[in-house]
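Asker: output the structure for:
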Amino acid sequence: MRNRVTKKTARWGAIGAAALVFSSGILPPHNIAEAQERYYQRRSILDFFLGRRYIDDYPPAPNESAPPRSIPKKKKTAPKATVAAPRPAPPVAPPEEKAVEKLDTAQKILVVGDFLAGGLGVGMDAAFQDSPGVVIETHSNVASGLVRDDYYDWPSQLTKFMDESKPAMVVVLLGANDRQQMVTDSGKEKFRTDGWFAEYQRRVASFGKEVTARKIPLLWVGLPAFDSPAMTADALQMNQLYRKQVESVGGEFVDVWDGFVNENGEFIVTGSDINGQQVRLRTSDGINLTEAGRRKLAFYVEKPVRRILGTQASPDLVRLDSSNVPALDLSSNPADHTDPISLSDPNLDGGTALLGGAAQPVSTGKSPRDRLVQDGEMAPPPAGRVDDYSMTPAKPAELSAK
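Answerer: Down below sits the predicted model:
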């Protein structure tokens, strides 16, 4: 115990003396340098937990500059080669479809009507863009109809358009703006009254007769459903009127109602397009048509148009003149082509007469048919066939021997 205390006392005494000498500035120079060098060395974790203290735990003596701390140099490593990520290829724009050149003899389809007819004309342009024998010509007035003839006189305008374009067919889509008061010879008639419907029927029939009287096919397109229930109910009633009056003058009514309602007969904004995909057909106002809706509206008209025009509306129709004949260079080797041969040439097969020109050989005997019909004789069957009964019957002695 005594020795332990003595050693502890001696240790602390030594440390105190060293501190006194260090603080008074009388530490030998070689000890100062050694202390400064040890001051900058790291202590281990054992020194921290065991409480070991050295002279290097004290700062260097005054007026002595501390040596610069040596920082271990890091090994220079070659920079890693960075591989740039491959840039995505720029999107390739789809090739623009070349418009089919229309023939000089292409038939014109005249589309007339209100704002819906304008969209129908756009859809029909897309429907017949690949048909060189069909040209679509559209004349529409957004706010027009058959009621306000003081604003736009459709009967006179129709006559003007037909005289100018000489159409092969007329397509009409009117009525969306006609739900309003009408001025007649007898006065003003409110919408939905009997007088209003009577005058409106007369105007529809007269308008259609302007077309059919010229022996031009007439297609009258019905109104689609609308977002407003009142407009939808009126459109249903007016479609019935259109069908009756147009058919009475020799025209054809095109019903498009099922394409813009659901299975319950309700108005839809989104529905199937001509390819069966779900798309938006109507705009936010519930009245106008989107691009897909216009194309679907034209789809209903496209079918009767192709039926009436026949091959004229076919996309395979080509120009039948010298402008599209491929160039044939026969000057290089005349043996590459064969001269045409007449079908009546007897030398076609190396003979001197046409087939059937020689006399047929005459048979002196009767044919198997004649022997069967006239004499009742049947030609003997080939040997071994199922109906060959020409086997020689066995004799009784042969049977007994067996």
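
Asker: when you work out contacts or count neighbours from here on, use the C-alpha atoms and nothing else.
Answerer: Fine.

Asker: which of the residues in the longest helix along the chain are buried?
Answerer: Taking DSSP state H as the criterion, the chain has its longest helix at helix 2-24. Residues of helix 2-24 classed as buried: residue 22 (neighbour count, 16 or more other C-alpha atoms under 10 Å).

Asker: so residue 170, which of the three states?
Answerer: Secondary structure, DSSP: H, G, I helix; E, B strand; the rest coil: residue 170 is strand.

Asker: hang on, it packs against residue 218?
Answerer: Yes: between residue 170 and residue 218 there is a contact at 5.1 Å, judged by C-alpha atoms under 8 Å.

Asker: for those two, list the residues in contact with both.
Answerer: Residues within reach of residue 170 and of residue 218 at once, by C-alpha atoms under 8 Å, 6 or more residues apart in numbering, are residue 211.

Asker: picking that back up, what angle sits between the following helix or strand past the longest helix of the chain and helix 2-24?
Answerer: Proceeding N to C from helix 2-24, the next assigned helix or strand is helix 29-39, under DSSP states H and E. Using axes from the mean of the first three to the mean of the last three C-alpha atoms, to 10 degrees, the direction of helix 29-39 lies 100 degrees away from that of helix 2-24.

Asker: okay, now residue 320: neighbour count?
Answerer: By other C-alpha atoms under 10 Å, the residues close to residue 320 number 9.

Asker: same question but for residue 228, I mixed them up
Answerer: Close neighbours of residue 228, defined as other C-alpha under 10 Å, add up to 13.

Asker: this one as well, want them side by side:
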Amino acid sequence: MADRTAVLVVGLVAGFAVGRSFVPQPDVPPPIIAAPADVPGSGVATPAAVAAPAAPAVSPPAGVERAVVERVARTGVVRVGVFGDSFGVGVWDALYRLLPESEGYEVLRFSREATGFTRYRVDDLEKRAREQLAANPVDAAVISLGVNDAQDMWDGKLYPFMSDGWKQVVGDRVDRFVAVARSTGARVYWVGLPAMRDPALDAKVQALNGFFAAHMARLGVTFIDTRRLSVDPQGRYASHLPDPRSGTPRLVRTGDGIHMIGIGYQRIVAEAVAAIRRYAAQVREAAHRPVPAAPPEGAR
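Answerer: Alright, predicted model coming up:
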């Protein structure tokens, strides 16, 4: 009897346990496994996400301003502003042709005929340049001025050409003008004047070239000597000069004996173009913006 009672008790206990397994249990939330940040909603742990590589840092090389690198990094375009008088207009035309848009350049004309450092009562070069650059900041500035300054000047009193007073007034204006040209971070290049047919004017132009070259050396600005590119083998003025490729004499000057025609300006800016290209290559490398690829042949 005792054995039967023990078996009955064991059976009841086992039945109770089995029956309880079928009784609905109160809702118990499962343990929460936080999903890793890089796999939203996942219940499976994964390694931490690897951060995407940052954009290349803008690090300008020596002699290149950060503002220039940042502009070129943003736009992919190297902007060249050309300041000057009628010679500056010719220099602009030559640079526009030799630094084309297809190679990532934009050449802006800031030049105006009949201007100069001795004519501020008519045209304040600094004021105009400041306004031009505020609207269109540039990465390189090319200056060609002076042919209208081969004269005496009035600034409260008369200053004879190349007198101490003339040099002081004009020199101060030159220095301030270069500072304005540099205000956007631009590298500045000064293109000197070529030889003139009239001996008296030519002597004054040579004096001007020496005056400007000395100022540029002090300011750390590249001065492009164009005289040697505008004379014959004997160092004399020449209306025709050999073509650099064929050697055939070609007309390079206008009939006034002062200005040049298109290929003449292209001849005297060749060194400036080479210098700007070297500078642009530095800027593009720092900005991680290579020269645009040439369009496929025949593409419009």
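
Asker: so what number do they get for TM-score?
Answerer: Comparison of the two superposed chains (TM-score structural alignment, normalised by the length of structure 2) gives a TM-score of 0.67, and 218 aligned residues with a C-alpha RMSD of 2.5 Å.

Asker: circling back to that earlier point, the longest helix of structure 1 - contacts with which helices or strands?
Answerer: Contact partners of helix 2-24 of structure 1 among helices and strands, from 3 or more C-alpha pairs under 8 Å, 6 or more residues apart in numbering; DSSP states H and E: none.

Asker: one more time with 10 Å, if that's ok
Answerer: In this structure, helix 2-24 of structure 1 packs against helix 29-39, with contacts taken as 3 or more C-alpha pairs under 10 Å, 6 or more residues apart in numbering; DSSP states H and E.

Asker: buried residues in the helix it packs on?
Answerer: Buried residues in helix 29-39 of structure 1 (16+ other C-alpha under 10 Å): 32-33, 35-36, 38-39.

Asker: residue range for that helix in structure 2?
Answerer: Using TM-score structural alignment, helix 29-39 of structure 1 corresponds to no residues of structure 2.

Asker: now do that helix: which elements does it pack against?
Answerer: Partner elements for helix 29-39 of structure 1 (3+ C-alpha pairs under 10 Å, 6+ apart): helix 2-24.

Asker: which residue lines up with residue 270 of structure 1 in structure 2?
Answerer: Checking TM-score structural alignment: residue 270 of structure 1 goes with residue 240.

Asker: I'd say its match and residue 251 touch.
Answerer: Yes: with contact defined as C-alpha atoms under 10 Å, residue 240 of structure 2 reaches residue 251; the gap is 4.3 Å.

Asker: now list whatever residues contact both of those two.
Answerer: residue 264 (C-alpha atoms under 10 Å, 6 or more residues apart in numbering).

Asker: any idea how far residue 142 of structure 2 is from residue 192 of structure 2?
Answerer: 11 Å (C-alpha to C-alpha, to the nearest Å).

Asker: ok, residue 234 of structure 2 next?
Answerer: 29 Å.

Asker: what do you get for residue 263 of structure 2?
Answerer: From residue 263 of structure 2 to residue 142 of structure 2 the distance is 18 Å (C-alpha to C-alpha).

Asker: which one's more surrounded, these two?
Answerer: The neighbour comparison of residue 263 of structure 2 against residue 142 (other C-alpha under 10 Å) goes to residue 142, with 27 against 16.

Asker: which ones are touching the alignment partner in structure 1 of that one?
Answerer: In structure 1, the residue paired with residue 142 of structure 2 according to TM-score structural alignment is residue 171. Taking C-alpha under 10 Å, 6+ apart, we find residue 171 of structure 1 in contact with 109-113, 117, 120-121, 138, 211, 217-221, 252-254, 301, 305.

Asker: circling back: now the match of residue 270 of structure 1: how far from residue 194 of structure 2?
Answerer: From residue 240 of structure 2 to residue 194 of structure 2 the distance is 13 Å (C-alpha to C-alpha).

Asker: how about the secondary structure of the equivalent of residue 126 of structure 1 over in structure 2?
Answerer: Using TM-score structural alignment, the equivalent of residue 126 of structure 1 in structure 2 is residue 97. When classified by three-state DSSP, residue 97 of structure 2 comes out as helix.

Asker: show me where structure 2 has helices.
Answerer: 2-20, 66-75, 86-98, 125-135, 164-181, 199-219, 262-268, 270-287.

Asker: could you check how far whichever residue in structure 2 pairs up with residue 225 of structure 1 is from residue 90 of structure 2?
Answerer: With the correspondence set by TM-score structural alignment, residue 225 of structure 1 lines up against residue 195 in structure 2. Using C-alpha to C-alpha, one gets 15 Å for the distance from residue 195 of structure 2 to residue 90 of structure 2.

Asker: ditto for residue 129 of structure 2
Answerer: Taking C-alpha to C-alpha, one finds residue 129 of structure 2 at 18 Å from residue 90 of structure 2.

Asker: more neighbours: those two, which one.
Answerer: Applying other C-alpha under 10 Å to residue 129 of structure 2 and residue 90 shows that residue 90 carries more neighbours, namely 25 against 19.

Asker: ok, back up a step: correct me, but the match of residue 126 of structure 1 touches residue 107?
Answerer: Yes: assessed by C-alpha under 10 Å, residue 97 of structure 2 is found in contact with residue 107 at 9.0 Å.

Asker: for residue 260 of structure 2, grab the count of nearby residues.
Answerer: So residue 260 of structure 2, with other C-alpha under 10 Å, has 23 neighbours.

Asker: who's in contact with the alignment partner in structure 1 of it?
Answerer: Residue 260 of structure 2 maps onto residue 289 in structure 1 when the alignment is built from TM-score structural alignment. Counting by C-alpha under 10 Å, 6+ apart, residue 289 of structure 1 touches 115-116, 119-120, 224, 269, 280-283, 295-297.

Asker: of those, grab the buried ones for ChimeraX.
Answerer: Per 16+ other C-alpha under 10 Å, the buried members of the contacts of residue 289 of structure 1 correspond to this ChimeraX selection:
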select :115,116,119,120,224,269,280,281,282,295,296,297
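
Asker: can you list the contacts of residue 289 of structure 1 in a markdown table and add distance to residue 193 of structure 1?
Answerer: Listed next are the contacts of residue 289 of structure 1 as a markdown table, based on distance: C-alpha to C-alpha, whole Å:
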| residue | distance to residue 193 of structure 1 |
| --- | --- |
| 115 | 25 |
| 116 | 25 |
| 119 | 30 |
| 120 | 30 |
| 224 | 22 |
| 269 | 31 |
| 280 | 36 |
| 281 | 33 |
| 282 | 30 |
| 283 | 31 |
| 295 | 35 |
| 296 | 33 |
| 297 | 30 |
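
Asker: on that earlier part again, of residue 97 and residue 107 of structure 2, who's got more company?
Answerer: Remark: of residue 97 of structure 2 and residue 107, residue 107 carries more neighbours, 24 against 12, as counted by other C-alpha under 10 Å.

Asker: if anything else comes up later, I'll come back, but that's it for now.
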